[in-house]
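[1] Provide a 3D model corresponding to the input given below.
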Amino acid sequence: MTQFDFIKMHGLGNDFVIIDARTGGGDLDNATVRAVADRKTGIGCDQLIVMEPARMIEAAFFMRIRNADGSEVDACGNAARCVADRIMKETGETVIKFQTGAGLLTAHRSDNGITVDMGPAQDQWSDIPLASPTDTLHLPIKEGPLSDPSAVGIGNPHMVFFVKDAQAVPLADGLGSKLENHDLYPERTNVEAVEVRSRNNLRVRVWERGVGITQACGTGACAALVAAHRRGFTGRSAKVELDGGVLSIDWRKDNHVLMAGPVATSFTGNWTD
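    Modelled structure (predicted):
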């Protein structure tokens, strides 16, 4: 029998089941993760997050990220903001550091909610990673109405397309899944359809690997801004409007990407199967 307490949180509708396993537990098999994430028969979530004991002296905890399909990934920006908010409320601190598979992250409470430093953006093919040496600014990929994407790494891989109307792109009609599994991305990829509305405003829709269409994706918003600036479409800061709301993204000159926005707690509960 599997049993655990959880808290359900979200960042702009990108929702998470969070388990506090800092004192033990939290080791779930893929079938259990899929059962928890199921929106009809489980709790329902985009990702399941497990807070584990820290592996670095500087970190308050380690954040393990499981996608709805059970797969494990290294980065999730909105989940990072949610768990940071939870621990700040627990400790009374306004700045914390914690570890993910992508490295050490720093988060702080700000006027815009919770701001997290996602670390340096990656634009080298081997770091993202891609399967072979490729110009990451212009990938030789065309699928349906989409073509000429950029590749960006934000602790996880992204394929960023620029389009006239983000809402009109049929990501949910098989297009997102096909691009997620493109041969150029050995670890699969997140896919963004980005509409440039101004030098400081982007409209973005995201297909997340291992999940599908989500209301918001923090690393996707970061990747969209990085790719847009590299293409000359925006400055280094922008408001990024996702299906679930707006994130503020700032790509600093030291290459670190900062993301800010609101988080919310939905409910708490106990899972037993």
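
[2] please count neighbours and contacts with C-alpha atoms only from this point.
    Noted.

[3] the stretch 151-273 of the chain: helices as residue ranges?
    For the stretch 151-273 of the chain, helices defined by DSSP state H, counting those that start in this stretch occupy the ranges 176-180, 218-230.

[4] Proceed likewise with the subsequent sequence, for comparison:
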Amino acid sequence: MALRFSKMHGIGNDFVVIDGRQRPFALDPAQIRAIADRHAGVGFDQLLSVEPPRDPGCAFYYGIWNADGSPSGQCGNGVRCVAAWLHRAGALAIGDTVRIESPSGPVTVRLLGPHEVTVDMGEPVFEPARVPFRAEAQADRYAIEADGDALEIGAVSMGNPHAVVEVADLAAPSLARLGPALTAHARFPQGANTGFVQKLDRARLRLRVHERGSGWTLACGTGACAAMAVLHRRGEVDDRVQVELPGGRLRIDWAGPGHTLWMTGPAAFVFEGEWLDPPSAH
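    Below is the predicted model of the structure:
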């Protein structure tokens, strides 16, 4: 049987979305990698499955898999695409606010329009053990060595682990090797999404992200949240920040500890399709 899918993207971070509401999702990592292949497959940064909720307090569940077949705990651009997909499927109306279950827990989404979604991403987690990140004590900045360079990073979880490095120049050649080095650093036992952030002013940031399991991406929603959260905790940015990524812009709102962080941005459909020679299911 052909595997039907939707191809979507959130400011360039692209997805294959599969409807698992009636038919259980049953693809293994090798099958996911085959679909992710940008030459012989469909191509994506992450694959998303929309399924019945495990949590009775949520309307739906969405699974997340990276291009290398590994699972992910959260995907900010992905959840916006899930909300837009549910709207197109007739399951979510413009103006609705619903809780959707991710692998790392529930998130609240509000559909502002057919292609515009705001998401309650929860409160950023800075405790090293919960990121997880190996450190003797919690701090705003951590000294770390990566590929022979001495760096200073912030470490935070947005449902997945992030290393945030503030830089003066996003075009610096060294970032090409430091991104993968930090993503696979031993102090992040589950790996990390590595964000290099350039502060333009207190309300504008520029960001490049190397994602664990997917590599360099045009956009990373949780990466934008992480960058804003780390700089906000240091007192460097305001409560509302625009984050410019290679694929587009996101708005991040966070009032600080005790408050949840909101991400607002677009979700776009590219095409609907069928994988005509799908890998066999379990």
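
[5] what's the closest of the helices of the stretch 151-273 of structure 1 to Ile18 of structure 1?
    Among these, helix 218-230 comes nearest to Ile18 of structure 1, with 16.9 Å by CA to CA.

[6] in structure 2, what range does that closest one match?
    Helix 218-230 of structure 1 corresponds to residues 221-233 in structure 2, going by TM-score structural alignment.

[7] just to revisit the earlier point, so for Arg203 of structure 1, which of the helices of the stretch 151-273 of structure 1 sits nearest?
    Nearest of the helices of the stretch 151-273 of structure 1 (CA to CA): helix 218-230, 9.2 Å.

[8] name the helices or strands packed onto the closest one?
    Applying 3 or more CA pairs under 8 Å, 6 or more residues apart in numbering; DSSP states H and E, one finds that helix 218-230 of structure 1 makes contact with helix 77-91, strand 150-153, strand 157-162, strand 190-198, strand 201-208, strand 237-242, strand 245-251, strand 256-261.

[9] could you give me the buried positions within it?
    Residues of helix 218-230 of structure 1 classed as buried: Gly218, Thr219, Gly220, Ala221, Cys222, Ala223, Ala224, Leu225, Val226, Ala227, Ala228, His229 (neighbour count, 16 or more other CA atoms under 10 Å).

[10] what about it, how far off from structure 2?
    Helix 218-230 of structure 1, aligned to structure 2 and superposed, deviates on average by 0.4 Å (mean CA distance after the TM-score superposition for structure 1).

[11] next one: that helix to chain centre, how far?
    Here helix 218-230 of structure 1 is found 11 Å from its chain centre; the criterion is CA atoms, centre = their mean, to the nearest Å.

[12] residues in contact with that helix: which ones?
    Here helix 218-230 of structure 1 makes contact (CA atoms under 8 Å, 6 or more residues apart in numbering) with 75-78, 118, 121, 137, 150-154, 156, 158, 160, 190-192, 194, 202, 204, 206, 234-238, 240, 242, 247, 249, 251, 257-259.

[13] that older thread, so can I have JSON lines of the helices and strands packed on helix 218-230 of structure 1 showing distance to Arg109 of structure 1 and mean neighbour count?
    Below are those laid out as JSON lines (distance: least, CA to CA, whole Å; neighbours: other CA atoms under 10 Å):
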{"stretch": "helix 77-91", "distance to Arg109 of structure 1": "8", "mean neighbour count": "21"}
{"stretch": "strand 150-153", "distance to Arg109 of structure 1": "25", "mean neighbour count": "28"}
{"stretch": "strand 157-162", "distance to Arg109 of structure 1": "27", "mean neighbour count": "27"}
{"stretch": "strand 190-198", "distance to Arg109 of structure 1": "27", "mean neighbour count": "24"}
{"stretch": "strand 201-208", "distance to Arg109 of structure 1": "23", "mean neighbour count": "25"}
{"stretch": "strand 237-242", "distance to Arg109 of structure 1": "18", "mean neighbour count": "22"}
{"stretch": "strand 245-251", "distance to Arg109 of structure 1": "14", "mean neighbour count": "22"}
{"stretch": "strand 256-261", "distance to Arg109 of structure 1": "9", "mean neighbour count": "22"}
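
[14] all set, thanks.
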